[in-house]
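Visitor: Coordinates only, no sequence provided:
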């Protein structure tokens, strides 16, 4: 009897933690700062970020893309900061929609790496906190975009999610420096490659145990991303599983046939470094 009570308490604790994390996600009903517009410029220079990714990332045997934070030189870090300054000087409204999406995803990912480098060594991005009940550095206003102080949360929840509300695949290209997150892309995104990259990243994560796995007894464990952003993936576990089946390889799709519930959500917050 005691064993069942302990299991129940453990499940409640996990549920409470997941609920707290979900509550920490800001409302995405407002776009801030105002960057709306649909221009005609498709090309933007992301060569610095592209070179950084090629030089400082590698995929481990488990398929996790890791960043060699410890080996990034001061000059490489300074160049990354200069790239960020270049990005925020761009009039994003002049870009095409594809170029805009590539811009914001690159900005988010590069800024996340910059945050880690500013605080390295650190075991998890969640250890980088301001004050109060911060769960991490996502609310820190680190950039001035269109004259508005802007945070990682502002980029993701105030800009990307509102401007691309019917594209849950964006969650597969945004990286929060955690092992449990979808992989950091090893090349910079551009207007030309971002659409294909979304599908590639979705298939990669869905078919990785970090995204979803099915036990021999048929129990489903999924990434907390599908819990945190339930509404983005259709608003229910049935919709989430339908989405996942759309990207699942045949073996995984067969295991998910007829499934309508997810029994457990997990996420590994360990730093994606090497």
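Guide: Nice, thanks for sending it over. Remember, predicted model here, so these are calculated numbers, not experimental data.
Visitor: C-alpha from now on. contacts and neighbour counts both.
Guide: Noted.
Visitor: Helices of this structure, start to end?
Guide: Taking DSSP state H as the test, the helices found in the chain are 2-23, 47-56, 74-88, 97-119, 152-153, 161-163, 194-206, 225-228, 237-247, 250-256.
Visitor: Throw those helices into a markdown table and include distance to residue 30, thanks.
Guide: Converted to a markdown table, the helices of the chain look like this (distance: least, Cα to Cα, whole Å):
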| stretch | distance to residue 30 |
| --- | --- |
| helix 2-23 | 17 |
| helix 47-56 | 29 |
| helix 74-88 | 20 |
| helix 97-119 | 16 |
| helix 152-153 | 12 |
| helix 161-163 | 7 |
| helix 194-206 | 24 |
| helix 225-228 | 18 |
| helix 237-247 | 25 |
| helix 250-256 | 36 |
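Visitor: who wins for proximity to residue 146 among those?
Guide: Smallest distance to residue 146 across the helices of the chain (Cα to Cα): 7.7 Å, for helix 74-88.
Visitor: The structure to be compared is supplied as follows:
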């Protein structure tokens, strides 16, 4: 029996409405992830400062592990700094961040503070930032920052690469992973930013979990592959270069501070003067939290 015309029209209307709703939700989701939704800019509670956030970072150990339990017990300073991001940013108050160093230090500190807050919010049940569904730790939540609702994904993939052509950024962003870039015990400061960024890359490449030479194979952390184009663009040879040239620039000449690390001389000897004789293998990072507390203390395996 043929369906009556009014019923057919209702079905068509419902189908069109469902498609429109799906499109709106999908568009809203994309805008959310990319940090393109507007946010209000509240009045300032206090002048902008990194001092409170610097106090939070005293819970970062010399090896980069974090005493998340202590941060949680004293989280008022961390929360106050995160709240201040809603008011102050290079976008909403460019007068406070006139130089590129001022702006970059802000975004690096903002990203790292947001990761730290997101971890503490879920601690101690969160064991890894990879636990939430489909990596949603980095895109599922947004914060008001200088007039925009920004996700961690938006900061790392849209704002920082678009506004700063400096590949060292990728080794300064705290990912909440033991195998990724780790926090330092002090905020990034505009006046020391260049040396701090160099130190961040050196700490990373001198760690054998991230750069390891075995025979004629160099095992590299996956960050070198993920951001390969950015690293190559910074080389004198440009994109025709070799990612090992970037690694070589930050390896030490000797391993007095980190016994067992690989050196520039060893890379030259094995991989040749053009660093093109070695096989590259990119390894996954350790996704566990860089937590000072032992797992058994936190309540089981």
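Guide: Okay, I see it. The structure displayed is predicted, hence computed values, not measured ones.
Visitor: got TSV for the helices of the first structure, with distance to residue 137 of the first structure and mean neighbour count too?
Guide: Converted to TSV, the helices of the first structure look like this (distance: least, Cα to Cα, whole Å; neighbours: other Cα atoms under 10 Å):
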stretch	distance to residue 137 of the first structure	mean neighbour count
helix 2-23	14	12
helix 47-56	21	16
helix 74-88	17	15
helix 97-119	8	21
helix 152-153	8	20
helix 161-163	19	19
helix 194-206	24	19
helix 225-228	18	22
helix 237-247	28	19
helix 250-256	35	15
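Visitor: so which of those helices comes closest to residue 179 of the first structure?
Guide: helix 194-206 (11.7 Å).
Visitor: Average offset of that closest one relative to the second structure?
Guide: On superposition with the second structure, the mean distance recorded for helix 194-206 of the first structure (mean Cα distance after the TM-score superposition for the first structure) is 1.1 Å.
Visitor: other SSEs contacting that helix?
Guide: The contact analysis (3 or more Cα pairs under 8 Å, 6 or more residues apart in numbering; DSSP states H and E) places helix 194-206 of the first structure against helix 97-119, helix 237-247.
Visitor: Which one of the helices of the first structure lies nearest to residue 262 of the first structure?
Guide: Comparing the helices of the first structure by Cα to Cα, helix 237-247 comes nearest, at 6.6 Å.
Visitor: Point out the other elements, helices or strands, that the closest one touches.
Guide: helix 194-206, helix 250-256.
Visitor: Including distance to residue 56 of the first structure, could the helices and strands packed on helix 194-206 of the first structure go into TSV?
Guide: TSV is the format used below for those (distance: least, Cα to Cα, whole Å):
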stretch	distance to residue 56 of the first structure
helix 97-119	11
helix 237-247	29
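Visitor: Which of those helices sits closest to residue 150 of the first structure?
Guide: helix 97-119 (10.9 Å).
Visitor: So which residue is dead centre in the second structure?
Guide: residue 173 (3.8 Å; Cα atoms, centre = their mean).
Visitor: Surely it touches residue 181?
Guide: Yes. With contact defined as Cα atoms under 8 Å, residue 173 of the second structure reaches residue 181; the gap is 6.2 Å.
Visitor: quick revisit: export the helices and strands packed on helix 237-247 of the first structure to JSON lines and tack on distance to residue 223 of the first structure?
Guide: Compiled in JSON lines, those are given as follows (distance: least, Cα to Cα, whole Å):
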{"stretch": "helix 194-206", "distance to residue 223 of the first structure": "9"}
{"stretch": "helix 250-256", "distance to residue 223 of the first structure": "15"}
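Visitor: which one of these lies closest to residue 186 of the first structure?
Guide: helix 194-206 (11.0 Å).
Visitor: picking that back up, among the helices and strands packed on helix 194-206 of the first structure, which comes closest to residue 161 of the first structure?
Guide: So among those, helix 97-119 is nearest, using Cα to Cα, at 10.4 Å.
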